[in-house]
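**Q** okay, structure incoming, though there's no sequence with it:
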């Protein structure tokens, strides 16, 4: 009954609501108006087939898939790559990271739309990154004999309570997954409660991400433009309910920082680039943008990182990093990446998106958690001027990431084993 209601909503009501949502998002990011046909099950021109298909909703999931794709290509070197997303920034990231892949939006979960998608592409296998539970998509893959896996799977207590209310809808679909690879034992237990069969604990592929040679080269270019100055990076700052972390950081920086130090702000979303610039200039702080391609002047106190796909370069160019999304209630952005660069890391109290990584990092002495923007900026300035205070944290960060390395290889091995078994069973049947 729940499945019938779900399908009735998608077939009669949800399409205009989704279109309204996309138009609303387009007010801040016009790219949401592009490629609508892909989202609503229209035939796709020249669809690749027999591909390794990765569904990664947005930027974070797309980056998390990178080390897993590297490991999978060792087992399936001749298979093309299909990557689907739900956001324009995720799509742009995929096109940058995987120039030879076919990148497109995944249709919303209308049964006809997802069936069209699966029959067009007929993937060798599919992988849903993080916890993307699209009921009709999973059923369509099972009906078309496409092995489908959930990788980097995580489920918070809050999400578990939500899914439990509709367990009759999600459990039959989850039971059809060919494999589920959870980040932690807690995630595995919660996923099993809502219907996943025999989830394996493999860890988080984000611990396997390392800076590329291109990002290191760009970081050196940034340092050349910045000169010999101490640098504090506020990375992936977020806004919620009209409150922007970038504004809080700017206000605290004006009160606490020394004029020869440099604050770099890189908002999480491109539509917040101009807002961050405006916050700094309205505060009376000399400000430049990365996009002006100019030397950072000695008098400049704030540099806005108004670029996408360059975060590893910003991390490597910084001396201290604050990870955004943690002072406002948005659950924190990726704390692992700056630690993998050996940087001392600060974050706020909202960490539910990276709960395990944050908890483990704090226990390992690899990061510090603070309550307010003023505390963050004060600690950052203390570390900038007394690097011996942060050096042990930076070393612990390197050790912490190294200890959790290897999830991608585990997942790829398990997936290869299952695909091999399926092929043998088909040969003997």
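**A** Done, it's in. Predicted model, so just to flag it, every value in this text is computed and none were measured.

**Q** from here on, contacts and neighbour counts on C-alpha atoms
**A** OK.

**Q** strands of the stretch 201-350 of the chain, start to end?
**A** 231-237, 239-240, 243-244, 262-267, 287-289, 302-304, 320-323, 345-347 (DSSP state E, counting those that start in this stretch).

**Q** need these in TSV with mean neighbour count, can you?
**A** Compiled in TSV, these are given as follows (neighbours: other CA atoms under 10 Å):
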stretch	mean neighbour count
strand 231-237	26
strand 239-240	16
strand 243-244	16
strand 262-267	26
strand 287-289	22
strand 302-304	25
strand 320-323	26
strand 345-347	25
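
**Q** let's bring in a second model and compare:
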């Protein structure tokens, strides 16, 4: 089966090569791996003690960053290597100061992984959440290199647990320890005879707490808010934006709206603003404007969202009406903001849990959307309760990093 898997990797390389002729992300995928081994060989001293973290993309890296930072602090003699599979992670974090080395992960062929491990020679490998590359796992096991998985989540419909997935399940059994996010994952692994498991929770709760503590105040938003009930819409996509446009145009309440679209192409932003009938302004145009006179502020820039949420009374998080997947609901919840979002979050456990904790609501359609905003606006006590529940939800789920570090202190 590993032979067929490897053939599949070669086919993947072939098709991504074709895609690179017209797709920028595929171009970065190919270009970033050119001369990878020689670059790594020049930079990495094989005699160094080294902890290797692997993340699929940016989100997984941010998830693992609390552990990376603690390893840097608690094990100062070890170098930190971070690899990414996706360009969206590597291109944004290739100069991250918490890592000593940042590279793309080589494609998972036996020859690539043998050569890679000869160069990096890690003392420990930590996989963040998922990305189980089976030739890599085989080589790590063969060389007796300890391997951990942190913030892992498993579902019964995954191929590991199907009759045809026995070779993949056997590869998982070579991993020294799993730190899983939930009891479902814990029991699923143990039911398949994987007992080296700890229920740790999700390191994202630790990471988001760090992020909000370092968020910078935005005086322009204070002026815009002007002591008015404010809704922040984070990482919005088309359907959510359509709902906001309709609500903004129809509501009779005195409210403020901060819209932070996920995509900020000029034509898209211009059309969004054109559809809004109330007084609106773009972030790029706020110089010397009296922002208190505007009803809607559209953030047509990146990197602001974490610092925008404190100015919300309630927060909407996009991505749960389409196929993109819901975005980060933990950031607004950390600030104690009630959250609402669309109905498509099947694979997002915290979105389910925050609703159960009564810190969030789901808007299945426009009527729900409208009712949720009106309810929170008209019920200060309900707003207070949901705010408290959202913040408590974050506080109760912190501590995954500490559990992982406790294990590392004993075994590294």
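**A** Noted; the coordinates are in hand. Given the structure is predicted, the values throughout are model-derived calculations rather than measurements.

**Q** hmm, back to that, among the strands of the stretch 201-350 of structure 1, which is nearest residue 88 of structure 1?
**A** Comparing the strands of the stretch 201-350 of structure 1 by their distance to residue 88 of structure 1 (CA to CA), the top pick is strand 262-267, with 15.8 Å.

**Q** under the alignment, what does residue 333 of structure 2 map to in structure 1?
**A** Superposed on structure 1 with TM-score structural alignment, residue 333 of structure 2 falls opposite residue 339.

**Q** do residue 198 of structure 2 as well
**A** By TM-score structural alignment, residue 198 of structure 2 lines up with residue 200.

**Q** isn't that match right up against residue 186?
**A** No - look at residue 200 of structure 1 against residue 186 with CA atoms under 8 Å: they stay out of range, at 11.3 Å.

**Q** so residue 45 of structure 1 sits in a strand?
**A** No - the assignment for residue 45 of structure 1, made by DSSP: H, G, I helix; E, B strand; the rest coil, is coil rather than a strand.

**Q** what residues do residue 200 and residue 186 of structure 1 have in common as contacts?
**A** Common contact partners of residue 200 of structure 1 and residue 186 (CA atoms under 8 Å, 6 or more residues apart in numbering): none.

**Q** who's more crowded, these two?
**A** residue 200 (20 against 16; other CA atoms under 10 Å).

**Q** from residue 13 of structure 1, how far off is that one?
**A** 37 Å (CA to CA, to the nearest Å).

**Q** okay, which residue is most central for structure 2?
**A** For structure 2, residue 59 is the residue whose C-alpha lies nearest the centre (CA atoms, centre = their mean; 2.9 Å).

**Q** double-check that that residue belongs to a helix.
**A** Yes - according to three-state DSSP, residue 59 of structure 2 belongs to a helix.

**Q** for it, which non-adjacent residue is closest in space?
**A** Nearest non-adjacent residue to residue 59 of structure 2, counting by CA to CA, 6 or more residues apart in numbering: residue 89, 7.7 Å away.

**Q** strands of the stretch 1-150 of structure 1, start to end?
**A** 52-55, 81-85, 102-105, 125-129, 148-153.

**Q** make TSV from these and add mean neighbour count to it.
**A** Converted to TSV, the strands of the stretch 1-150 of structure 1 look like this (neighbours: other CA under 10 Å):
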stretch	mean neighbour count
strand 52-55	24
strand 81-85	24
strand 102-105	21
strand 125-129	23
strand 148-153	26
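
**Q** before we move on, the earlier item: the residue nearest to residue 59 of structure 2 touches residue 61, doesn't it?
**A** Yes - using CA under 8 Å, residue 89 of structure 2 is in contact with residue 61, at 7.5 Å.

**Q** in terms of packing, which of these two has more residues around it?
**A** residue 61 (24 against 20).

**Q** where's the more buried one relative to residue 53 of structure 2, distance?
**A** 9 Å.

**Q** what count of nearby residues applies to the aligned residue in structure 2 for residue 404 of structure 1?
**A** Taking TM-score structural alignment, the alignment pairs residue 404 of structure 1 with residue 397 from structure 2. For residue 397 of structure 2, the count of nearby residues is 16 (other CA under 10 Å).

**Q** for residue 126 of structure 2, see how far away residue 397 of structure 2 is.
**A** From residue 397 of structure 2 to residue 126 of structure 2 the distance is 21 Å (CA to CA).

**Q** what does residue 226 of structure 2 give?
**A** If you go by CA to CA, the gap between residue 226 of structure 2 and residue 126 of structure 2 works out to 47 Å.

**Q** ok, residue 105 of structure 2 next?
**A** From residue 105 of structure 2 across to residue 126 of structure 2, the span is 13 Å (CA to CA).

**Q** picking that back up, ok, now which ones touch the residue nearest to residue 59 of structure 2?
**A** Residue 89 of structure 2 makes contact with 56, 57, 58, 59, 61 under the criterion CA under 8 Å, 6+ apart.

**Q** residue 307 of structure 2 now?
**A** 212, 215, 216, 217, 218.

**Q** ok, residue 233 of structure 2 touching residue 256?
**A** No - counting by CA under 8 Å, residue 256 is not a contact partner of residue 233 of structure 2; they are 11.0 Å apart.

**Q** quick one: contacts for the match of residue 198 of structure 2?
**A** 180, 181, 182, 188.

**Q** just those: which are in helices?
**A** Secondary structure assignment by DSSP state H places residue 188 of those in helices.

**Q** just checking, which of the contacts of residue 200 of structure 1 belong to strands?
**A** 180, 181, 182 (DSSP state E).
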